[in-house]
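1. Dropping a prediction and its sequence here:
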Amino acid sequence: MLDLTYDAPKPKTLSGATGDWELVIGMEVHAQVATKAKLFSGASTRFGAEPNSNVAFVDAGMPGMLPVINEGCIRQAVKTGLGLKAEINLFSAFDRKNYFYPDLPQGYQISQLYHPIVGEGEVLVELGDGTARNVRIERIHLEQDAGKSIHDMDPHMSFVDLNRTGVALMEIVSRPDIRGPEEAAAYIAKLRQIMRYLGTCDGNMQSGNLRADVNVSVCRPGDYERYMETQDFGHLGTRCEIKNMNSMRFIQQAIDYEARRQIALLEDGKEVVQETRLFDPDKGETRSMRSKEEAHDYRYFPDPDLLPLEIEQDWVDEIAANLPELPDEKKARFIKDFGLSDYDASVLTAEHENAAYFEAVADGRDGKLAANWVINELFGRLKKEDHDITESPVSPAQLGGIVELITKGDISGKIAKELFEIVYTEGGDPAQIVEERGMKQVTDTGAIEASVDEVIAANPAQVEKAQANPKLAGWFVGQVMKATGGKANPKAVNEIVSKKLGL
């Protein structure tokens, strides 16, 4: 058993006619394992292939076909468990979960009920109010995905695509520690971020590669604390499960609606029925799908075609030794090594590719200045054009070159923005562009002083105003910058103007 730190959450409170209610949320996140082949066959997992083209005999449930475990899926599950600071079970086993559905040709799903591959863990979730706390992970188990039923091709027929059948999923089961819609979205975002850093799931929610079943219940203030003391789930109220959520925005909407629906029932003297529900994003409401099944409804039993899985601790240690730097550690290092703010470090580490780009720009340069240019100039421009960092026309070396020119005093901030625009639209080496186009900053104090003298001589009335009110000295700085085409060193101009005006 792991010694987990639990920080008491600040619950989302909803007011009803009979008093306040608090939300309690647990999540089962289904993450598609990033492998080229399925969990028990060599069929491809490529997304977007022709229907029923990525199907092996065992996926189609053909008689006599036996499953063979894909070692790559096991490795990815172990890596995910390590990334979530979880206990890795050296002994695990697969079970059959029996139910009928047209896109499940075997008539059962191979899963792990009794002996999951990963045990208890935790994930640090950062909340919108600047606080952070741990959400406990109960387990991670491996299972097969089902196929896809298609109902909109013909009004009289339904079709089945088995391409997803047998694709490996990691089901990440949380404790009921999540206390509000925003926190649920932050939890999903953090899981996605960690798995993308690890390379164990691409986190693509639109393709169905990351989706969640959300369990929602409501209780009175104080009941959650009683649950934490006794571990008696009866204190948390009857839960309803909202299936197959693949949008963080819809997850928040569904939780809010479902909580209010349950409160209305309870305050009307009715009971909340434990059931599975679906969310209708067009109407913004959940609707009943079926009564909630328990484990015994699926008649679980050990899969007779698969031996128990036993892995060596040395193998786990080898995976642990080669884990990449994870988001929390990278963020802490950026703050320490580059002197970044918590906010800037969070933005830069949100995606692994963003962090790698920034590190290349900041290598051997002013980290704070590099962060400012990456976040404000580059990210701002890319977002405006609906691009991500992988589509950036400006390489880290080019942006790093601009940062270097600013640091050395060769160009001013204004010239740097002009240079960035040239590099972004035309490409080229920043230093060479500055040289060829005469963009280098004027640092010759003699030339700057002459320009200041001309502006002062031409504006005696403005001189008197500035001497009476030093704040007006900025007008002279602007005039000198204008006269020099923005090439004068702003710091030198300010100093000389102040000196000449006797300020």
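-> Sure, I can see it. Numbering: from 1, shown residues only.

2. Every contact and neighbour count from this point should use C-alpha atoms.
-> Fine.

3. buried ones in stretch 119-129?
-> By 16 or more other Cα atoms under 10 Å, the buried positions in stretch 119-129 come out as 119-126.

4. Narrow the residues you listed to those in strands?
-> Among the buried residues of stretch 119-129, the members falling in strands (DSSP state E) are 121-126.

5. Could you work out the most separated pair of these?
-> Gly121 and Glu126 (16.7 Å; Cα to Cα).

6. Tell me who's in contact with Ser288.
-> Going by Cα atoms under 8 Å, 6 or more residues apart in numbering, Ser288 touches 275-278.

7. again with Ile137
-> Ile137 is in contact with 86, 119-123, 172-175, counting by Cα under 8 Å, 6+ apart.

8. Pro102 too?
-> By Cα under 8 Å, 6+ apart, the contact list for Pro102 reads 149, 160.

9. just Lys471 next, same as before
-> Shown in contact with Lys471 (Cα under 8 Å, 6+ apart): no residues.

10. rerun that using 10 Å as the cut-off
-> The contact partners of Lys471, taken as Cα atoms under 10 Å, 6 or more residues apart in numbering, are 465, 503.

11. Tell me which residues of stretch 411-428 come out buried.
-> Using 16+ other Cα under 10 Å as the test for burial, stretch 411-428 gives 411-413, 415-416, 419-420, 423-424.

12. Just the ones of those residues in helices?
-> Taking DSSP state H as the definition of helices, the buried residues of stretch 411-428 contribute 413, 415-416, 419-420, 423-424.

13. what's in contact with stretch 305-315?
-> By Cα under 10 Å, 6+ apart, stretch 305-315 touches 65-69, 74-75, 78, 88-95, 110, 115, 117, 302, 319-321.

14. now the end-to-end length of that stretch.
-> In stretch 305-315, first residue to last residue: 24 Å (Cα to Cα, to the nearest Å).

15. swap in stretch 122-131?
-> Chord length of stretch 122-131, first to last residue, is 16 Å (Cα to Cα).

16. One more: stretch 50-69?
-> Span of stretch 50-69 from end to end, Cα to Cα: 25 Å.

17. dropping in the other structure now:
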Amino acid sequence: MINFEVVIGIENHVELKTKTKMFSTGAVSYGKKPNSMVNPTDVGYPGTMPTVNKKGIELSLIACQALNLTINPIVQFDRKNYYYPDLAKGFQITQQYYPIGKNGVLTIIDEKGKPLKVKIERLHIEEDTAKQTHEEDCTLLDYNRSGIGLIEIVTQPVLSSAFQVRKYLEALREILVYTQVSDAKMNEGSLRCDVNISLRPVETKTFGNKVELKNINSIANIEKAIEYEIKRQTEILLMGKTVPQETRRFDEKTKTTVLMRHKTDSIDYKYFSEPNIFPIKLDKTWMKKVLKNTQELPSTKRNRYLTKLKLKTTDIEIILQDYALMNFFEKAIKLSSHYETIAHYLIGYTSTYLNQKGLTLTETALTPQNLVEMITLINNNVISNKQAKKVLQRILVEDYSPTKIVAELELKQISDPAEIKAIIEPVFTANLEILVQYKQRPERVIKFFMGELMKLTKEQVAPEIGQKVVLELITAKQGQ
């Protein structure tokens, strides 16, 4: 890459988290029987008329604010006219001329650890098309997806590496999920990404021919596809040839990009204003209310966890990677100020359990109330950390009081110093030959008597209190 500069722009199609479609009352669904959730408006039946989904507008405004876009207070729609099997009515309702948001920025950290401002050109609202499934001898169409509300987010060509693209997509996805604009699940198609990539000689202002990468199903594969494409285009240019303008897809098996179709001149979609939806002027008071009640952005949450809750950076990242985990954590810290302990049990044993069982946190019986109650028992020396794991095993599968579990399993910890002393003192009397070794081997002597104490109490003694009693007895016996 000494000879060439990489130029990358990103286009993301994001499914809005609405219950109904963007311009009809058709239900939004995923995984339903193909063509079982089809609405007459979405497939262009004669006489049907579009109606604008208010929630879709709200979510679009929230996305604009989160991405620092200038919001257009007048919502206008256009028709994009073309015939293709996935678009039954022959046109798509979109925003070609008046996008709801323009000129935004999302800051990421680049390879050198420096902030990089990714300029976002526009965000516009449109409707989705039918899903195509290509077979050997035919293409199957599922119109359940047709009409679902989308926002398309388009960056300027300011990215220059696969690493930067990954960081941008991770940051974008995090914002979309945390603001509840979208589920942003690439495996379900609610977040899709087209990458436009070209190379040009260093210090040249003219862009090279653009190659579009489409239909890539994960951020990891997008990164691999870009790295391969940079290498492929570099080799072509070094041979003195011209990179053809085309659309390519990523082959997971070969880890290469594969030609889908060549691009010639841009298609004339004959855009014109959507005649069935008049321009909508958004009420300023309503807009302020929508934007005021938005969810806390990930960057703000990350800073709060670090500065106010004093959590470790690694723990913060683990919590923020999982929206359900973060949501649970937020509820729990409203009930207790033992933030680190809550985080410890969530990202430790609980996460291990979820991975082993192939479950999500919402599929367990664990509640913030029960987790905090268990932690309170630990802090009050009622149970040890080891006993807490037995309690946690139970409350993950059953919504049941930890206090009652402790009573039923007889897990109550021995924390009375006098009781502990009465249990361990006979052991000292019977093992004076061990005691006299304390000055030479203090750790071994302490470990021996603590081990005996744990055996006699079936590990139900509070470790800190037990060790304190053992040390006091050693000192006392040494002075005799």
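-> That came through, no problem. Worth saying up front: this structure is predicted, and the values here are computed from it rather than measured.

18. rewinding a little: include distance to Gln462 of structure 1 when you put the ones in helices among the buried residues of stretch 411-428 of structure 1 into JSON lines, please.
-> Shown next, in JSON lines, are those (distance: Cα to Cα, whole Å):
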{"residue": "Gly413", "distance to Gln462 of structure 1": "27"}
{"residue": "Ile415", "distance to Gln462 of structure 1": "27"}
{"residue": "Ala416", "distance to Gln462 of structure 1": "30"}
{"residue": "Leu419", "distance to Gln462 of structure 1": "33"}
{"residue": "Phe420", "distance to Gln462 of structure 1": "35"}
{"residue": "Val423", "distance to Gln462 of structure 1": "39"}
{"residue": "Tyr424", "distance to Gln462 of structure 1": "40"}
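
19. ok, which stretches of the stretch 51-200 of structure 1 are strands?
-> Counting by DSSP state E, counting those that start in this stretch, the stretch 51-200 of structure 1 has strands at residues 91-92, 95-98, 108-111, 121-126, 132-144, 148-154, 157-161, 168-174.

20. buried stuff in stretch 252-265 of structure 2?
-> For stretch 252-265 of structure 2, burial by neighbour count (16+ other Cα under 10 Å) applies to 256-257.

21. do stretch 232-245 of structure 2 as well
-> By neighbour count with 16+ other Cα under 10 Å, stretch 232-245 of structure 2 contains the buried residues 233-234, 237, 243, 245.

22. Now the two most distant members of these.
-> Thr234 and Gln245 (14.4 Å).

23. What does Ala264 of structure 1 correspond to in structure 2?
-> With TM-score structural alignment defining the correspondence, Ala264 of structure 1 maps onto Glu235 in structure 2.

24. Mean per-residue distance, the helix or strand where that match lies versus structure 1.
-> Of the helices and strands defined by DSSP states H and E, Glu235 of structure 2 is found in helix 219-238. By mean Cα distance after the TM-score superposition for structure 1, the fitted helix 219-238 of structure 2 averages 1.6 Å away from its aligned residues in structure 1.

25. Just after that helix, pick out the following helix or strand.
-> Next helix or strand after helix 219-238 of structure 2 toward the C-terminus (DSSP H and E): strand 246-251.

26. That next one to helix 219-238, inter-axis angle?
-> 130 degrees (axes from the mean of the first three to the mean of the last three Cα atoms, to 10 degrees).

27. Show me how far strand 246-251 of structure 2 is from its chain's centre.
-> Distance, stretch centre to chain centre, for strand 246-251 of structure 2: 26 Å (Cα atoms, centre = their mean, to the nearest Å).

28. residues making contact with it?
-> Against strand 246-251 of structure 2 from outside (Cα under 10 Å, 6+ apart): 194-196, 209-217, 221-222, 224-226, 228-229, 256-264.

29. corresponding residue for Val273 of structure 1 in structure 2?
-> Under TM-score structural alignment, Val273 of structure 1 pairs with Pro244 in structure 2.

30. what residues are up against its match?
-> Going by Cα under 10 Å, 6+ apart, Pro244 of structure 2 touches 208-211, 233, 236, 262-264.

31. Among the residues you listed, name the ones in helices.
-> 233, 236.

32. Between all of the contacts of Pro244 of structure 2, which two are separated the most?
-> The largest separation in the contacts of Pro244 of structure 2, counting by Cα to Cα, is between Ile236 and Thr264 at 19.1 Å.

33. coming back round to it: which ones among the contacts of stretch 305-315 of structure 1 lie within helices?
-> Using DSSP H, the contacts of stretch 305-315 of structure 1 in helices are 74-75, 78, 319-321.

34. Just give the closest residue to Thr443 of structure 1, not the sequence neighbours.
-> Leaving aside its sequence neighbours, Thr443 of structure 1 sits nearest to Asn489 (Cα to Cα, 6 or more residues apart in numbering; 5.6 Å).

35. Thr362 of structure 2 touches Met326, doesn't it?
-> No - in this structure, Thr362 of structure 2 is not within contact of Met326 by Cα atoms under 10 Å, at 11.6 Å.

36. Among the two, which residue is more densely surrounded?
-> Each of Thr362 of structure 2 and Met326 has its neighbours counted (other Cα atoms under 10 Å); Met326 has more, 19 against 11.

37. For that one, which residues are in contact?
-> 178, 301, 316, 318-320, 332, 343, 346.

38. Helix, strand or coil: sort out Met450 of structure 2 for me.
-> Here Met450 of structure 2 is recorded as helix under DSSP: H, G, I helix; E, B strand; the rest coil.

39. Quick check: the aligned partner of it in structure 1 vs Gly413 of structure 1, distance?
-> In structure 1, Met450 of structure 2 lines up with Val477, judged by TM-score structural alignment. Using Cα to Cα, Val477 of structure 1 is found at 15 Å from Gly413 of structure 1.

40. Then Tyr99 of structure 1?
-> The gap separating Tyr99 of structure 1 from Gly413 of structure 1 is 65 Å, by Cα to Cα.
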